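Participant: Here is my input; please provide its structure:
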Amino acid sequence: MIEGDTRVFDERVLLALRDPADLKRPIGPAWLESAMVDLTALGGVPALTLITGLVLLYLIVSRRFGNAVLVACSILGGAVLTKLLKMGFARPRPDLVDHLVNVQSLSFPSGHAMASAVVYLTLGALVARVERRRAVRGYIFAVAGFLTLLIGASRVYLGVHYPTDVLAGWTIGAAWALACWLVARWLRPRDNETEEG
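Facilitator: Next comes the predicted model:
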C-alpha cells in the first residue's frame, strides 16, 4: 500500500461501484445507497459506544467485573491502536469518487471496519463463552462476522475508503479481537474463582 502497489486494485473497485456515466452516483437503486448509509452508522463511534456502554453496564450489574474490564480494555485498546495506525500511515481518503457520507479522519486502516471487528467480534466471543450449544455459538459468531463485513463493505461503496483500507481494518480488528479472546480464555479460571468467591 505504501509503495502504491495496491493503487490499481483500489481504483478499479471504487470505479466498479459507481455509475460510469456519473461517478457521483453509486451503482444500484436509490434504496441501496440509503441502506449503506444506515449500515455504515453501525460501525461509527456513537453506535459502538452505545452498544459497548450497554454491555458494560450489564456486566457490572451482573457482577462480572472481570469480563467488564476485559471488554473495556479490548475496545479502548482497539481504538487507540486504530488512531496510532492512522497517524502512522497518514493515507488520505480516496479522491477518485465523491464521498457519500461526511468523513474527517485519515483513510488507513478503516476505523469503521477495524472498530466493528473489535467490538462485534469481542462481544460475540463474550456471549458465545456462556453458550453451550455449538450451533448457537456458530450463529453468534456468524452474526458478528456478518455485521463486520457489511460495515466494511459499506465504507467502500460510499467512496470513503479504499478496499485495502477495509481489508486492513478487518484483519487488524479480527486479530485484536482474537488476542483479547485468548486473554479471556487464559484468565477464565481466575474469573470463575473470583465470581464464586
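
Participant: From now on I want contacts and neighbour counts done on CA atoms only, so please keep to that.
Facilitator: OK.

Participant: those strands in this structure, which residues are they?
Facilitator: 18-19, 22-26 (DSSP state E).

Participant: and of these, who's closest to residue 58?
Facilitator: strand 22-26 (40.2 Å; CA to CA).

Participant: Could you list the residues in contact with the closest one?
Facilitator: 15, 17, 18, 19, 33, 97, 98, 157, 158 (CA atoms under 8 Å, 6 or more residues apart in numbering).

Participant: Now mean neighbour count and distance to residue 121 too, for the strands of the chain, in CSV please.
Facilitator: Below are those laid out as CSV (neighbours: other CA atoms under 10 Å; distance: least, CA to CA, whole Å):
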stretch, mean neighbour count, distance to residue 121
strand 18-19, 16, 31
strand 22-26, 16, 29
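
Participant: so which of the ones you listed comes closest to residue 162?
Facilitator: Once the strands of the chain are compared by CA to CA, strand 18-19 is nearest, at 13.5 Å.

Participant: which residues sit against the closest one?
Facilitator: Contacts of strand 18-19 (CA under 8 Å, 6+ apart): 24, 25, 26, 27.

Participant: picking up where we left off before, okay if I get the strands of the chain as a markdown table plus distance to residue 141?
Facilitator: Listed next are those as a markdown table, based on distance: least, CA to CA, whole Å:
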| stretch | distance to residue 141 |
| --- | --- |
| strand 18-19 | 32 |
| strand 22-26 | 30 |
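
Participant: quick one more, to check against the first:
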Amino acid sequence: MQRQISRWQIGLALFCLFIFLILLLGVHFQLHYIHLIDQLGFRLIREPVTSERTWFFKNITRAGNPIWTAFIAMWACFFAVILKKYDIAIFVVVNVGVFGLGVMKLLKHFVNRPRPSILHLVNEGGSSFPSGHAMNSMLLYGSLIVLVHYYIKNEPIKYAFMTLLTCLIVTIPMSRVYLGVHYLSDVLAGLSLACFLLIFSKEFIFKYKPKEV
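Facilitator: Now for the predicted structure:
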C-alpha cells in the first residue's frame, strides 16, 4: 500500500530548491548579496587559520571526497543486493551516482565559477559552484540517515548514527570554506540542491514504505 506523501517534506524540498535558484541566479549575475554571503562565510568559518583547525578540517574534508563517497556507496549497494533490498541499491545509486556525480558535474561545467582567490590550504582544481563535497555529504550521509531511520530498530543506536551522520553533513561543507577552496554560497547551493534531490528520491523510491521518515 502506498503511503501518503509528507507535505512538510515536499515543502522543505521546494524551499531548498528555491534557495538554490536564488544562489544560482546571484552567482550568474554577480549580485551583491552573494558577495555579502561569501564574505560572511570567510569571517565566520575561515578565521582564524590555526594549525589545529587546519589539521581538523583537512581530515574531515576527506569524508566528502568523490572516491570515498563512491567507495561507501559501492559497499552499501553490494550489501543491499546480497540482502535483496533492491530499493536501497537504487536509492544509493541515484543519489550518490546520478545526482552526486552527474548533476554536480553538469552544473560545475555550465556555471564555471572560479574558486576563491585566497590561499588554498589543500590542492583543488576545477570550478567552484556548486560545492561537490557539500552535495556528496548531503546525498551520501543523508541517504544513510534515511536508511538508518527505516532499518535500525534500536533507538539509542539509531539516534547515535543519525547524530554522527548529521555532524558530517555540517562539518564537511564548513571544511571547504575554511580550506579556501569554496565560497559559502557554493556550499549552501550544494546543500540545498542535494536536500531537494534527496527528499524527492526518498519520496519516490520508498513510497511503499509503511514507516514515515
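
Participant: quick one: which of the contacts of strand 22-26 of the first structure has the most company?
Facilitator: residue 157 (27 neighbours; other CA atoms under 10 Å).

Participant: for the first structure, which residue is closest to the average position?
Facilitator: residue 116 (2.0 Å; CA atoms, centre = their mean).

Participant: show me what contacts that residue?
Facilitator: 42, 43, 48, 147, 148, 151, 173.

Participant: so what's the last one up against?
Facilitator: In this case it means residue 173 of the first structure. So residue 173 of the first structure contacts 78, 113, 114, 115, 116, 117, 118 (CA under 8 Å, 6+ apart).

Participant: Leaving out chain neighbours, which residue sits closest to whatever residue of the second structure lines up with it?
Facilitator: Using TM-score structural alignment, the partner of residue 173 of the first structure in the second structure is residue 194. Excluding its sequence neighbours, the residue lying closest to residue 194 of the second structure (CA to CA, 6 or more residues apart in numbering) is residue 135, at 5.2 Å.

Participant: Start and end of stretch 153-172 of the first structure, how far apart?
Facilitator: Start and end residues of stretch 153-172 of the first structure are separated by 16 Å (CA to CA, to the nearest Å).

Participant: likewise stretch 1-17 of the first structure?
Facilitator: The straight-line separation of the ends of stretch 1-17 of the first structure (CA to CA) is 21 Å.

Participant: Run the chain-centre distance for it.
Facilitator: Per CA atoms, centre = their mean, to the nearest Å, the displacement of stretch 1-17 of the first structure from the mean C-alpha position of its chain is 21 Å.

Participant: What are the contacting residues of that stretch?
Facilitator: 23, 26, 27, 89, 96, 97, 156, 157, 159, 162, 163, 164.

Participant: What spatial separation is found between the alignment partner in the second structure of residue 116 of the first structure and residue 35 of the second structure?
Facilitator: Matched to the second structure by TM-score structural alignment, residue 116 of the first structure sits across from residue 137. According to CA to CA, residue 137 of the second structure and residue 35 of the second structure sit 24 Å apart.

Participant: ditto for residue 206 of the second structure
Facilitator: 39 Å.

Participant: These two: which has the busier surroundings?
Facilitator: residue 206 (20 against 16).

Participant: What does that one correspond to in the first structure?
Facilitator: So residue 206 of the second structure corresponds to residue 185, using TM-score structural alignment.

Participant: so what's residue 127 of the first structure closest to, chain neighbours aside?
Facilitator: residue 140 (7.6 Å).

Participant: Can you report how many residues lie near the one you found?
Facilitator: Residue 140 of the first structure, neighbours per other CA under 10 Å, totals 21.

Participant: With residue 29 of the first structure instead?
Facilitator: 8.

Participant: Can you show me the helices along the second structure?
Facilitator: For the second structure, applying DSSP state H gives helices covering 7-28, 32-41, 51-60, 66-82, 86-92, 104-111, 132-151, 155-178, 184-205.

Participant: With that, I have no additional questions.
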